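*Asks:* Return a 3D structure for these sequence lines:
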Amino acid sequence: MIFKIVFDKIAAFFGLIVLLPFILFVSMLIKIKMPEGPVFFIQRRVGQKGELFNMYKFRSMSISHGGSSISVKGESRITPLGAVLRKYKIDELPELLNVLIGNMSLVGPRPDVPGYADKLVGEDRKVLLLKPGITGPASLKYANEEELLALQDNPEKYNDEVIFPDKVRMNLEYYYNRSFWGDLEIIWKTVLR
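*Replies:* Predicted structure coming up:
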């Protein structure tokens, strides 16, 4: 456990240093292409032991949108630049700051918004004992989640009845079978993706 924490912090620190020029470049692009609004999107998410924290991402949507907490490919609220950032998961790079702060890990269940975390009952709540991650087994399986949801007549219903329960199942499996070497494999597969 301590080894994972130390590894996360060292990897996040050096990751932020190495990626700093790219992060600055993306920040400038966002200010040029989406001048109204901030560079970063900050959202309250449910972390370890159910505690709320601010998760940092690059902003990929217009600031004047309303809408669901799930995103579907092709939505008008996602800007053209935002679509590229989301496709290649570049929007998630600022989460390295969350890892450095200590409220996220490199590998773990993706942090949910409060409404979804509230749906966890019984044994499923064990996933809240883990630090949420930038990537994980469910993230790899549903790397194309927005495209998958775009094919559905009712994306929110499909997410609630199919994707969310499957992610919970996979996160619980990760809870019971996690290991440092398994985390390294997940990180490697994420980078190759």
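*Asks:* hey, let's count contacts and neighbours off CA atoms from now on
*Replies:* Noted.
*Asks:* so residue 166 is in which element?
*Replies:* helix 164-177 (DSSP states H and E).
*Asks:* now the helices for the protein?
*Replies:* Here the chain has its helices, by DSSP state H, at 2-33, 80-87, 95-101, 114-117, 137-141, 145-150, 155-158, 164-177, 180-192.
*Asks:* can I get the ones you listed in JSON lines with mean neighbour count?
*Replies:* Formatted as JSON lines, those follow (neighbours: other C-alpha atoms under 10 Å):
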{"stretch": "helix 2-33", "mean neighbour count": "14"}
{"stretch": "helix 80-87", "mean neighbour count": "17"}
{"stretch": "helix 95-101", "mean neighbour count": "22"}
{"stretch": "helix 114-117", "mean neighbour count": "15"}
{"stretch": "helix 137-141", "mean neighbour count": "18"}
{"stretch": "helix 145-150", "mean neighbour count": "17"}
{"stretch": "helix 155-158", "mean neighbour count": "15"}
{"stretch": "helix 164-177", "mean neighbour count": "17"}
{"stretch": "helix 180-192", "mean neighbour count": "14"}
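*Asks:* And this one, please, so the two structures can be compared:
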Amino acid sequence: METIEGVPRQALSPGPAARLAPGRRVLDVVVAVPLLLLLAPLLALLALVVRVTTGPPVLFRQARIGAGGEEFTFYKFRSMRNGSEGPQVTGDADPRVTGTGRQLRRLGLDELPQLWNVLRGDMTLVGPRPEVPDLARRYPPEHQWVFRHRPGLTGPCQLRSRAYAAQLDGCPDPEGYYLKVLVPRRTALDAEFLSRATAWNVVRYVARTALYLFRAPWGRDPECRGGGS
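*Replies:* Modelled structure (predicted):
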């Protein structure tokens, strides 16, 4: 079996794509279209800020794993230095993150271009965090089931992203810690949400995300208490 830095590289075999309920797809479109129109001036302003402060490219494009293990192109505002190399997970104090990028990340603004992914059907409003292909193939086999499901713009793991990022700071092997410690926690949270992924629960998570982002400028983040567990 091929290994990467001593870590076995598993074949990605999550199984067939899980069907997204029609009501959730309608909700995705009903929310994504107005938000893209409403936020268009802010998106243009953020693009200008990124371009002026860190140079091109403005958007970060990367392959991520979608439903059924299929890859899609994921979009966000670039928050890391162009051409920087290192672990495929990012700690809270990662030196690769630019000054502008750190503010965008803290406020969750770097993720706004993913509304386009939601509208396209690559992602849904609430679901598992979209993973990069290499890390996805290195997930323990018992956790690869999560890639049957359409990834989400927000979700239980995304609401703990700051706490998870803080746990990676100072790790001698951040990818190993992520795969061995954080992945089991994340998939457990995803399983809990997916077991009752009704339209009402989607709306609840969208509302919780809005509150999460509203509190960010003041550093009040209830989801991060207790180390993100």
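*Asks:* rewinding a little: so which of the helices of the first structure is nearest residue 67 of the first structure?
*Replies:* Checking the helices of the first structure against residue 67 of the first structure by C-alpha to C-alpha gives helix 155-158 as the closest, at 11.2 Å.
*Asks:* gap between the closest one and the chain center?
*Replies:* 19 Å (C-alpha atoms, centre = their mean, to the nearest Å).
*Asks:* Following superposition onto the second structure, what is the mean distance for that helix?
*Replies:* Once the two models are superposed, helix 155-158 of the first structure sits on average 2.7 Å from its counterpart in the second structure (mean C-alpha distance after the TM-score superposition for the first structure).
*Asks:* and that helix, which stretch of the second structure?
*Replies:* Under TM-score structural alignment, helix 155-158 of the first structure corresponds to residues 174-177 of the second structure.
*Asks:* other SSEs contacting the helix holding residue 166 of the first structure?
*Replies:* The criterion is 3 or more C-alpha pairs under 8 Å, 6 or more residues apart in numbering; DSSP states H and E, and the helices and strands that helix 164-177 of the first structure contacts are helix 137-141.
*Asks:* what range in the second structure matches the helix it packs on?
*Replies:* By TM-score structural alignment, helix 137-141 of the first structure lines up with residues 156-160 in the second structure.
*Asks:* which position in the first structure aligns with residue 132 of the second structure?
*Replies:* So residue 132 of the second structure corresponds to residue 113, using TM-score structural alignment.
*Asks:* Would you agree its match is in contact with residue 47?
*Replies:* No: using C-alpha atoms under 8 Å, residue 113 of the first structure makes no contact with residue 47, being 9.4 Å away.
*Asks:* Settle it for me: which of these two has more neighbours?
*Replies:* residue 47 (27 against 16; other C-alpha atoms under 10 Å).
*Asks:* For residue 182 of the second structure, which non-adjacent residue is spatially closest?
*Replies:* Closest residue to residue 182 of the second structure apart from its sequence neighbours, by C-alpha to C-alpha, 6 or more residues apart in numbering: residue 164 at 7.4 Å.
*Asks:* separation between residue 80 of the second structure and residue 156 of the second structure?
*Replies:* Going from residue 80 of the second structure to residue 156 of the second structure by C-alpha to C-alpha, to the nearest Å gives 24 Å.
*Asks:* Next, the angle from the helix holding residue 166 of the first structure to helix 180-192.
*Replies:* 140 degrees (axes from the mean of the first three to the mean of the last three C-alpha atoms, to 10 degrees).
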